[in-house]
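Novice: Any chance you could fold what I've pasted below:
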Amino acid sequence: MKIACLGWGSLIWKSGSLPVAGEWRHDGPSLPVEFCRVSDGGELATVLCMNAPAVPVMWAWLSETQLDLACRALRQREAIPDERCDDIGSLLVTGRPTGVIASWAAQRGIEAVIWTDLPPASASIEGRVPALDEAVAYLNGLTGEAREHARDYISRVPAQIDTPYRRAIGETLGW
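Specialist: Model (predicted):
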């Protein structure tokens, strides 16, 4: 099975144990991504956010040919416990595909697609999207290594992930 992984954050520059075969490509489907998850590392990470405007994400082929093993590899790379298997998205492309991801994948001969599907999170509440001013204030309040880590994360996210929050962070904090 030909499996691809979608990416829009650290997975692109730090794939770890994920069996990526080749380079990350820039012509992924356009999905609603935003910097709206305060992650374990303290950065404001990119995640799917249904009220965000769509941006073209990146994708890479995987050398793994079994969908369950590909999902497991992504879950391990993301340090997502097995009981949170819903935090890995997957789509088996069959028949007459409908929807953004399925149509995009079918055009490229991709048979299955996986992605990290962690929810937004702020103020220690999973599923809560921080308001734009909250997100900027959160980042502005970071100091030392945490601030440098957050700035590094934002600077490494590919430029095509051009979101309202990213623009506001750039204008306000100069990142």
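
Novice: from here on, contacts and neighbour counts on C-alpha atoms
Specialist: Will do.

Novice: and the longest strand for the chain?
Specialist: When the chain is parsed with DSSP state E, its longest strand is strand 30-38.

Novice: what separates that one from the chain centre, distance-wise?
Specialist: 7 Å (CA atoms, centre = their mean, to the nearest Å).

Novice: Give the next helix or strand downstream of it.
Specialist: Sequence order places strand 44-48 as the next helix or strand after strand 30-38, per DSSP states H and E.

Novice: and the angle from that next one to strand 30-38?
Specialist: 140 degrees (axes from the mean of the first three to the mean of the last three CA atoms, to 10 degrees).

Novice: Touching strand 44-48 from outside, list them.
Specialist: Residues from elsewhere that reach strand 44-48 (CA atoms under 8 Å, 6 or more residues apart in numbering): 8-9, 31-39, 116-120, 135, 139, 150, 153-154.

Novice: what do you get for stretch 166-173?
Specialist: With contacts defined as CA under 8 Å, 6+ apart, stretch 166-173 is touched by Glu34, Phe35, Leu132, Val136, Asn140, Ile154, Trp175.

Novice: next up, for comparison:
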Amino acid sequence: MNVEKPALKIAILGWGSLIWDEWPEFDKHHEEWLPGGPVLNLEFSRISESRKGALTVVIDNDHGAACDTQYAVSTRKNPDDAIADLRCREGTIITRMGYYFADGSRTCDPQVPETIAPWAAEKGFDVVIWTGLPSNFRAKTGKDFSITNAIDHLRSLLPEGKGMAATYVWRAPDFVKTKLRSALQIEPWFAGS
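Specialist: Coordinates of the predicted model:
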């Protein structure tokens, strides 16, 4: 007798452009974004090449502030498909994908934040996936991430990069409250970008 396994309930976590940038190939495979995702340590500490040096928000356990996140339910039945959807959307490699399997059957390269397992259990998710891109600030600048160094980096960008940086920070959801964002929102040169 061939018994079909029940479909896994899969959540996708978001806190940045995943939420506001429309991407039809990705968006058609998940439901709407909902508040109430797990709290994660986030900071604008990744230098983005595609955004001309702008700083993007990532999980950063060294410099991040505890922030709320959002989640969307994947319409995929197979977690590999859901992970591939997000990987393609983010234009990255599989080792930069974060995922948590409640049954412990698989592990990922990015560290799984401690808030994810209890959140998944509370919400009834079998699998949780997220973009696991790390901070690359030190690797790209040769300097440790700090508010001063991050602002100096942003000031050094060409006008197009400054514009992209301002747009990214201002479009980030209100629940992403980091030290750098707070500092940038009072910088006259940044607010007027």
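
Novice: if we can go back for a sec, just the buried ones from the contacts of strand 44-48 of structure 1, in PyMOL syntax?
Specialist: A single PyMOL command selects the buried members of the contacts of strand 44-48 of structure 1 (16 or more other CA atoms under 10 Å):
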select buried, resi 8+9+31+32+33+34+35+36+37+38+39+116+118+119+120+135+139+150+153+154
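
Novice: Run the chain-centre distance for the helix or strand containing Arg138 of structure 2.
Specialist: Using DSSP H and E, Arg138 of structure 2 sits in helix 137-141. Using CA atoms, centre = their mean, the mean C-alpha position of helix 137-141 of structure 2 is found 19 Å from that of the whole chain.

Novice: against structure 1, where does the helix or strand following that helix fall?
Specialist: Using DSSP H and E, the helix or strand that directly follows helix 137-141 of structure 2 along the chain is helix 147-155. Mapping helix 147-155 of structure 2 onto structure 1 (TM-score structural alignment) gives residues 132-140.

Novice: Check the offset of the matching stretch from the chain's centre.
Specialist: Distance, stretch centre to chain centre, for stretch 132-140 of structure 1: 20 Å (CA atoms, centre = their mean).

Novice: again, but for stretch 28-42 of structure 2
Specialist: The mean C-alpha position of stretch 28-42 of structure 2 is separated from the chain mean by 10 Å, CA atoms, centre = their mean.

Novice: List the contacts of it.
Specialist: Residues outside stretch 28-42 of structure 2 that contact it (CA under 8 Å, 6+ apart): 13, 19, 57-61, 63-76, 82, 85, 113, 115-116, 119, 176, 178.

Novice: can we see that at 7 Å?
Specialist: Here stretch 28-42 of structure 2 makes contact (CA atoms under 7 Å, 6 or more residues apart in numbering) with 13, 19, 57-61, 64-76, 115-116, 119, 178.

Novice: Please list only the buried members of the residues you listed.
Specialist: Buried subset of those (neighbour count, 16+ other CA under 10 Å): 13, 19, 57-61, 64-76, 116, 119, 178.

Novice: In strands only, show me these.
Specialist: Leu13, Val57, Val58, Ile59, Ala65, Ala66, Cys67, Gln70, Tyr71, Ala72, Val73.

Novice: got CSV for these, with distance to Pro188 of structure 2 too?
Specialist: Output for these, formatted as CSV (distance: CA to CA, whole Å):
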residue, distance to Pro188 of structure 2
Leu13, 32
Val57, 21
Val58, 25
Ile59, 27
Ala65, 23
Ala66, 26
Cys67, 25
Gln70, 30
Tyr71, 33
Ala72, 35
Val73, 39
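
Novice: of all those, which comes closest to Ile93 of structure 2?
Specialist: Ile93 of structure 2 lies nearest to Val58 out of those, by CA to CA, at 15.8 Å.

Novice: Report the separation between the equivalent of the closest one over in structure 1 and Val129 of structure 1.
Specialist: Using TM-score structural alignment as the criterion, Val58 of structure 2 maps onto Val47 of structure 1. Between Val47 of structure 1 and Val129 of structure 1 the computed distance is 10 Å (CA to CA, to the nearest Å).

Novice: One more: Glu145 of structure 1?
Specialist: On the measure of CA to CA, Glu145 of structure 1 and Val129 of structure 1 end up 24 Å apart.

Novice: next one: Ser30 of structure 1
Specialist: Distance of Ser30 of structure 1 to Val129 of structure 1, given as CA to CA: 20 Å.
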